[in-house]
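[1] Pasting a predicted model and its sequence here:
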Amino acid sequence: MEGQTRGIMVKKRNIIYKVDLHDVLYISKNLRLSCIITISGEQHTFYAKFEEIQPFLNESFLQCHKSYIVNLDRVIALQAAWFWLENGENLPISQKRRKKSREYYQNYLRGNL
């Protein structure tokens, strides 16, 4: 995508750094505290709403729950209400987002996005 950023900008105190999108497994949030979990197991915790993070993401990212955004490049299976990740973790899919998440994931795998 032209003009698409390739990383998530993280602001923490007086430091600004970038987390490469390819390294992200998922992003979780609890109130305004967001946490990026990477494939190497690093956790980058900072204050931001999902609405502030989403402009940095591409089509491989899907909000599957009010508290989770998953990187579909790192998903190995979708089973009922769970995304299974390549590191062995699983993320819940909320009932409200289940149908849309299933359809989006299938279209993503087909290359229809």
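    Received, thanks.
[2] Only C-alpha atoms from now on, for both contacts and neighbour counts.
    Will do.
[3] This structure: strands as residue ranges?
    For the chain, strands defined by DSSP state E occupy the ranges 7-12, 15-20, 24-30, 33-38, 43-47, 61-65, 68-71, 75-79, 82-85, 90-92.
[4] take the one below as the second:
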Amino acid sequence: MKKNIIVKKNSVTYQIPPQNVVYMEKDLRRIVIHLSGMASSELVVYGSFHDLIPNLDERFLYCHRSYIINMDEIIIMSHNQILLSSNEGIYFGKDTYRKAQKTFEEYMQRKRKEFS
């Protein structure tokens, strides 16, 4: 069982099921968590990816200094963009693409083995 992602906003603690996170976006000192399957499509918290990353499972790809993506939500990965199930595109450079593509392919191979 995958553990929930725990974040705090003001004095409220949120437990977010990882499968409900489409991606996370860093904006200055804020983290915008883009959600699916929940009443609110975004949750904005203050913090850093540095504090959040150790609590994420293998489905999350830190593909750019500003983005962490749930690889289960990836529809298409091209040389400079990832298209997500939410129809949002994440753009990045060529060097980032190579690393992201390798990580994504390894993740998909592990998932295929789990279901075989």
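    Good, I have the coordinates. Everything quoted here is computed from the prediction, not taken from an experiment.
[5] Report the TM-score for the pair.
    The TM-score (TM-score structural alignment, normalised by the length of structure 1) is 0.87; 109 aligned residues with a CA RMSD of 1.7 Å.
[6] Among the strands of structure 1, which comes closest to residue 99 of structure 1?
    In terms of CA to CA, the element of the strands of structure 1 nearest to residue 99 of structure 1 is strand 61-65, at 10.1 Å.
[7] Show me what that closest one is packed up against.
    Using 3 or more CA pairs under 8 Å, 6 or more residues apart in numbering; DSSP states H and E as the contact test, the elements touching strand 61-65 of structure 1 are strand 68-71, helix 98-110.
[8] Recalculate using a threshold of 10 Å.
    The criterion is 3 or more CA pairs under 10 Å, 6 or more residues apart in numbering; DSSP states H and E, and the helices and strands that strand 61-65 of structure 1 contacts are strand 24-30, strand 68-71, strand 90-92, helix 98-110.
[9] I'd like to know how far the residue nearest the centre of structure 2 sits from residue 12 of structure 2.
    Geometric centre of structure 2, nearest residue: residue 69, 2.5 Å, by CA atoms, centre = their mean. Counting by CA to CA, to the nearest Å, the gap from residue 69 of structure 2 to residue 12 of structure 2 is 24 Å.
[10] Also residue 36 of structure 2?
    Per CA to CA, residue 36 of structure 2 is found 20 Å from residue 12 of structure 2.
[11] Look at the two and report which has more neighbours.
    residue 36 (17 against 7; other CA atoms under 10 Å).
[12] Spit out the contact partners of that one.
    Applying CA atoms under 10 Å, 6 or more residues apart in numbering to residue 36 of structure 2 gives the contacts 19, 20, 21, 22, 23, 42, 73, 85, 86.
[13] give the contact list for residue 79 of structure 1.
    When contacts are counted by CA under 10 Å, 6+ apart, residue 79 of structure 1 touches 90, 92, 93, 102.
[14] Just say which of the helices and strands packed on strand 61-65 of structure 1 is most tucked in.
    Of those, the one with the most neighbours on average (mean count of other CA atoms under 10 Å) is strand 68-71, at a mean of 23.
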